[in-house]
Each structure stands twice: as C-alpha cells, then as structure tokens.
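*Asks:* sequence plus the predicted model coming up.
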Amino acid sequence: MSYRLAYRRPWELLWGNINKRNVCVAGDAFHPMTPDIGQGGGAALEDGVVLARYVAEALLKEPSEETKEEGEEDKEQHERIEMGLNKYAKERRMRAFELITTSYFAGFVQQSEGKIMSFLREKFLASYLRGLLLKRADFDCGRLNFS
C-alpha cells in the first residue's frame, strides 16, 4: 500500500483523519506551519506531552481479569492504545487547526501584493496579526505526571 503526500488546507484538518488504528501523526506532519508564527517547535512539544499522557494511561492500565484468563492481554492493550490515540487526536485537533489557520493567514497577509493590500497590512493587519500571534503562544497543554 502506498500513500501520497499532499498539501492540506487548514480547514481539511477539521474533518480529516489524523489517526487510524494504532498510528497517528504529530508535529509537522500534523500541523505544518510557517516559521513566522514561532509555534512549530512548541506545538510539537505540546503534541509529545499530550500523546505521552494518553499512551502512558493506556500502557499503565492493568488488564481485566477476563483477558488474563483468555490470554487476550495484547489485544486489549492494543485497543487501549488505540483509544488513547483517539483521545490525543480529539484533544489536539482544534489547537492544530488554530495554528495552521494562523500560519495560513499570516502568510497570506505578508505575501499579498498591491496598493490596497499594502495599505491594509500596514494600517490594520499588522497590529491584529501581532495580537493573534501572541494569543497563539499563550497555551498550556497540561502536565505530564511521572509515577
């Protein structure tokens, strides 16, 4: 089976799949963005914390008595990991959408040409964009607890 890599528009993330069975995407594969919003590395670290939290939850959970008796522990653990990846995808989807959309908008504003766009960029969009970038940087993905 082969997969084709393709550019994904920001809004496609809302209904697209980022995980399937026990595989998911994270970091740049999940939320590609331009460097001018300064969030790529931070967002990848956020992904790592959230992903580790859900995978650890799945791995640390004791198998049920039924599966111990039937020898189905691996299958149950696989299902728990899959559920953890689903939780990760659900939690991170909107954050990734915000970052990709901000990057898309910032690129559009900065690369657009013409007198009208230059006027709008210099008089209105620069201050709006600055506030938007600061807002995206203020995010807490929670703690990763160690036991």
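*Replies:* On my side now, so go ahead.
*Asks:* use CA for all of it now, contacts and neighbours both
*Replies:* Will do.
*Asks:* does Ala58 touch Gln77 like I think?
*Replies:* Yes. Between Ala58 and Gln77 there is a contact under Cα atoms under 8 Å: 6.9 Å.
*Asks:* second one coming, line it up with the first:
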Amino acid sequence: MTLDIVQGGCATLEDSVVLVRCLAKALSNETSRESKDKDERELDEYKRIEMGLKKYAKERKWRSIELISRACIIGFIQQSNGKIMTFLRDKILAIFLSDLWLKKADFDYGKLRIS
C-alpha cells in the first residue's frame, strides 16, 4: 500500500486483530488427546491453523483491495501534472476525500475477549 491515504499502520492493526481472532477460534477447538496419537493431533492442529488462515484471508481480502486501490488512485492524481488533474487535485480532491478518509478510519473489527 502506498502512503497516499495514510492507512498502512491502521490496516496492520486491523489485520493483526482479525488474524488473532481467526487463529484463536481455529485453535480453541481442542480434540481428545487420548483418542489420537501425536502425529494425528499435529495433523489436526495443522488443518485447523490452515482453516483459520483461510478464514482470515477471506475476511480481509476486500478491505485490503479497497485500501490499495484507493491509495493508487489518489497517488496517481497527486502526482499528475496535467491542467485538469491539477485543478481537481487543488480545488476538489481534498474536500471530497476528507469525508471518505474519515469513513475508512471507522472500521469495526469486533470485540476482543481476554481469556
């Protein structure tokens, strides 16, 4: 993600919260240790981690695509030198995008529980 929308750090925090939630949910389903040997338990744990990571990727995919696309478009506009783009950038872009930036910062990733 480029620096044009100043959301990289926030997106990283969002990613970490969602990743921890997905992995915690996947790993909280304990299996009976008496019924399985070590190899079976490790394979089961591996599959649960894999499912948690897939859920994380599915949950974060569109948010990431949206942030990256917006950063690229804004970067293109800010670096353009044409008369029309300069006018749009200087007169309209800041007013129009300030509301959108505030809405992007208001992302609800759910509550965290301390166990």
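*Replies:* Structure received. Keep in mind that what you see is a predicted model, and the values were worked out from it rather than measured.
*Asks:* quick TM-score on the pair, please.
*Replies:* After superposition, the two chains reach a TM-score of 0.87 (TM-score structural alignment, normalised by the length of the second structure), with 113 aligned residues with a Cα RMSD of 1.6 Å.
*Asks:* and the helices in the second structure, which stretches?
*Replies:* Ranges of helices within the second structure are 8-27, 38-79, 83-87, 94-105, based on DSSP state H.
*Asks:* among those, which is nearest Arg113 of the second structure?
*Replies:* helix 8-27 (9.3 Å; Cα to Cα).
*Asks:* circling back: Thr2 of the second structure: which of the helices of the second structure is closest?
*Replies:* Of those, nearest to Thr2 of the second structure by Cα to Cα is helix 38-79, at 5.8 Å.
*Asks:* which other helices and strands does that closest one contact?
*Replies:* helix 8-27 (3 or more Cα pairs under 8 Å, 6 or more residues apart in numbering; DSSP states H and E).
*Asks:* now do the helix it packs on: which elements does it pack against?
*Replies:* helix 38-79.
*Asks:* how much space separates the residue mapped onto Glu42 of the second structure from the first structure from Lys61 of the first structure?
*Replies:* Using TM-score structural alignment, the equivalent of Glu42 of the second structure in the first structure is Asp74. Separation of Asp74 of the first structure from Lys61 of the first structure (Cα to Cα, to the nearest Å): 12 Å.
*Asks:* circling back: which stretch among the helices of the second structure comes nearest Lys111 of the second structure?
*Replies:* Among those, helix 8-27 sits nearest to Lys111 of the second structure (Cα to Cα), with 9.4 Å.
*Asks:* what's in contact with the closest one?
*Replies:* 1-2, 45, 48-49, 51-53, 55-56, 60, 64, 105, 109, 112 (Cα atoms under 8 Å, 6 or more residues apart in numbering).
*Asks:* go again using 7 Å as the cut-off
*Replies:* Met1, Arg48, Ile49, Gly52, Leu53, Lys55, Tyr56, Tyr109 (Cα atoms under 7 Å, 6 or more residues apart in numbering).
*Asks:* same check, this time on stretch 84-92 of the second structure
*Replies:* By Cα under 7 Å, 6+ apart, stretch 84-92 of the second structure touches Ile77, Gln78, Ser80.
*Asks:* list the buried ones in it?
*Replies:* Met85, Thr86, Arg89 (16 or more other Cα atoms under 10 Å).
*Asks:* start and end of it, how far apart?
*Replies:* 11 Å.
*Asks:* which bit of the first structure covers it?
*Replies:* The aligned range for stretch 84-92 of the second structure is 116-124, by TM-score structural alignment.
*Asks:* in the second structure, what sits opposite Val49 of the first structure in the alignment?
*Replies:* Under TM-score structural alignment, Val49 of the first structure pairs with Val17 in the second structure.
*Asks:* look up how far Glu50 of the second structure lies from its match.
*Replies:* 17 Å.
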